[in-house]
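S.K.: Have a look; sequence and predicted model below, questions after that.
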Amino acid sequence: MSSNIDKLVLSYLQRHPYSKPREIADGLGFSIVTVRYALLRLRERGLVVRTSKGYIARSQAKMEAMREGTEDIHTHSIGDLSKEISELKERIAELEKTLEDALESLSKLEKEMSELRVFIKALQSQASGRQQRQRDQFLEKLSQERLMTIAEARKEASKQMESLEYYVDRGEVVIVGDFVVDKQFYESLVSRMPIKVEDMNTLSAKEKILIEAMISEGLVYIDKGKEIKPI
């Protein structure tokens, strides 16, 4: 990559002698730092020379020396090169310090973010625990009651800061007519069907209410007056 940049810089100087680093950078679309490093490499290889007017390719430097009658271009270039290297070292030191400060700030920010994530997770866990306890209280009551009217269920659910629809959507309760039914109670009764009509007297009061509601809603039917069967 650096070899290609050096070639472009050298070619530019051959076409535009006495160019300064900023002019070369603007002309080639490179950063000033990239151009300076390329010039350093080219000077070390003896391909370019720095003059009071700017940089020139080596062949042009010889012509300049003849015109000015000087024999010390190389010595002068070494002095300028040392100065430029010193300036670059200072700039690199500044960049390293800036990077070090940025990394330190980033480390602090990452630590704060980590602590914030732990805090948020704890809050979410607490909120989830409260919601779970609230839902359990409603479902526990429904499990004990077996079934409630919709009005009763709405009232109980509202005590837990939830709506009845919340439990319906989660499939935790079953709506049958005007009743909200405990899911296990409902599934247990359905699993025992068909139930003989003559065995109705052996059912609990809540089971009888549920069967009547299911018949009314068309979920079950009485087959030939003998058995209660699901549709």
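M.R.: Arrived safely.

S.K.: Only C-alpha atoms from now on, for both contacts and neighbour counts.
M.R.: Noted.

S.K.: Show me where the protein has its helices.
M.R.: 2-15, 21-28, 32-44, 58-68, 73-145, 150-159, 164-169, 183-191, 205-216 (DSSP state H).

S.K.: Could you quantify the relative orientation of the last one and helix 73-145 as an angle?
M.R.: Spelled out, it's helix 205-216. 100 degrees (axes from the mean of the first three to the mean of the last three C-alpha atoms, to 10 degrees).

S.K.: for comparison:
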Amino acid sequence: EHTGLVPEQDDPLILVSTLSGSFVGIGQRTGEIRWQQYNEPVVKVPLDITERSAPMFLPDPKDGSLYLYGAEFEVLKKLPFTIPQLVANSPCRSSDGILYTGRKIDTWFSIDPVTGEREQLLGFQEAESTCPLDIQDAIFVGRTEYNIIMVDSKQKERKWNITFYDYSAAKNDESIDEYDLVHFTTSSTGRVVTLDRRLAMVLWELDLDSPVIGIYSISKDGLVTVPFTSVAEGTLDNLLQ
């Protein structure tokens, strides 16, 4: 659902990243989906069902934080490092005897803001077969793939590997101070609700079919992280009443 007709030049893009790997261009004020790209899921954690007693490493897709879950722990245990930090310090060993090794692969894309077509500009992996883009106002997007492999030095049959994808975006930007929208998402579905901060009214609601893990505005220097609040489904329903 979205309200009102706003010319595209008065309705700048926000880019929304979802857990399933979608990257969606949406009009800030109308909620109009202009285009959608489909990428690899943001996190991949292969599960070994033969090792049911082994703890599981669970990544937070929003920032790469790591949690440990297993029979040895009564609650989900948050580890004191993120996947990007592990990769930066690899190879390393934790105090409980887990050995870590990791790598990161960076790729640059240019994206046509109108059509969503993209071209790989720079990367160590073989480029996708896409048409070259000749666009004055192309959006330049950096995406990083983090891989970590872990083994328990005390029980060498216990091995894990995790893949995590992240977009390169500025965390603090003057443009965010002037940003007059507030975004709410649900933590388990793809619903997004956007309000106008000044008018105190709901502008639009969308369902992107997968939980939102990142929202970005576009500046002359690239992507800028836009804050959003994840709430329970019922809380979002109350907000819309």
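M.R.: Right, received. Where do you want to start? Quantities reported herein were computed from a predicted structural model and do not represent experimental measurements.

S.K.: With both chains overlaid, what TM-score comes out?
M.R.: Aligned and superposed, the two chains score 0.16 in TM-score terms (TM-score structural alignment, normalised by the length of the first structure); 73 aligned residues with a C-alpha RMSD of 6.6 Å.

S.K.: so which strand or helix has Ile218 of the second structure?
M.R.: For Ile218 of the second structure, the host element (DSSP states H and E) is strand 212-219.

S.K.: Can you spell out which helices and strands pack onto that strand?
M.R.: strand 13-18, strand 222-225 (3 or more C-alpha pairs under 8 Å, 6 or more residues apart in numbering; DSSP states H and E).

S.K.: list the buried ones in that strand?
M.R.: If you call a residue buried by 16 or more other C-alpha atoms under 10 Å, then strand 212-219 of the second structure has these buried ones: Val212, Ile213, Gly214, Ile215, Tyr216, Ser217, Ile218.

S.K.: same deal with stretch 81-95 of the second structure?
M.R.: Buried residues in stretch 81-95 of the second structure (16+ other C-alpha under 10 Å): Thr82, Ile83, Pro84, Leu86, Val87, Arg93.

S.K.: gap between the last one and Arg34 of the second structure?
M.R.: In this structure, Arg93 of the second structure lies at 46 Å from Arg34 of the second structure, with C-alpha to C-alpha, to the nearest Å as the measure.

S.K.: got it, and the fourth one?
M.R.: Shown here: Leu86 of the second structure relative to Arg34 of the second structure, a distance of 36 Å by C-alpha to C-alpha.

S.K.: ok, how many other residues are close to Lys121 of the first structure?
M.R.: 12 (other C-alpha atoms under 10 Å).

S.K.: Report the contact partners of the residue nearest to Leu42 of the first structure when sequence neighbours are not counted.
M.R.: Excluding the flanking residues, the one nearest Leu42 of the first structure by C-alpha to C-alpha, 6 or more residues apart in numbering is Val48, at 5.7 Å. With contact taken as C-alpha atoms under 8 Å, 6 or more residues apart in numbering, Val48 of the first structure is in contact with Leu10, Leu39, Leu42, Tyr55, Ile56, Ala57, Arg58, Ala61.

S.K.: what's the closest of the residues you listed to Phe179 of the first structure?
M.R.: Distance to Phe179 of the first structure, by C-alpha to C-alpha, is smallest for Leu39 among those, at 88.4 Å.

S.K.: dump the residue contacts of the closest one.
M.R.: So, once contact is read as C-alpha under 8 Å, 6+ apart, Leu39 of the first structure ends up touching Asp6, Val9, Val48.

S.K.: If we only consider those residues, which is nearest to Ile92 of the first structure?
M.R.: Using C-alpha to C-alpha, these come closest to Ile92 of the first structure at Asp6, 20.7 Å.

S.K.: I'd say the closest one and Arg43 touch.
M.R.: No - using C-alpha atoms under 8 Å as the test, Asp6 of the first structure is too far from Arg43 to be in contact (10.5 Å).

S.K.: element containing Arg143 of the second structure, please.
M.R.: Using DSSP H and E, Arg143 of the second structure falls in strand 139-152.

S.K.: quick check: angle from the very next helix or strand once past that strand to strand 212-219?
M.R.: Moving toward the C-terminus from strand 139-152 of the second structure, the next helix or strand (DSSP H and E) is strand 159-167. On the basis of the same axes, to 10 degrees, strand 159-167 of the second structure is oriented at 30 degrees to strand 212-219.

S.K.: Any idea how far apart the tips of stretch 141-152 of the first structure sit?
M.R.: Using C-alpha to C-alpha, first and last residues of stretch 141-152 of the first structure are 11 Å apart.
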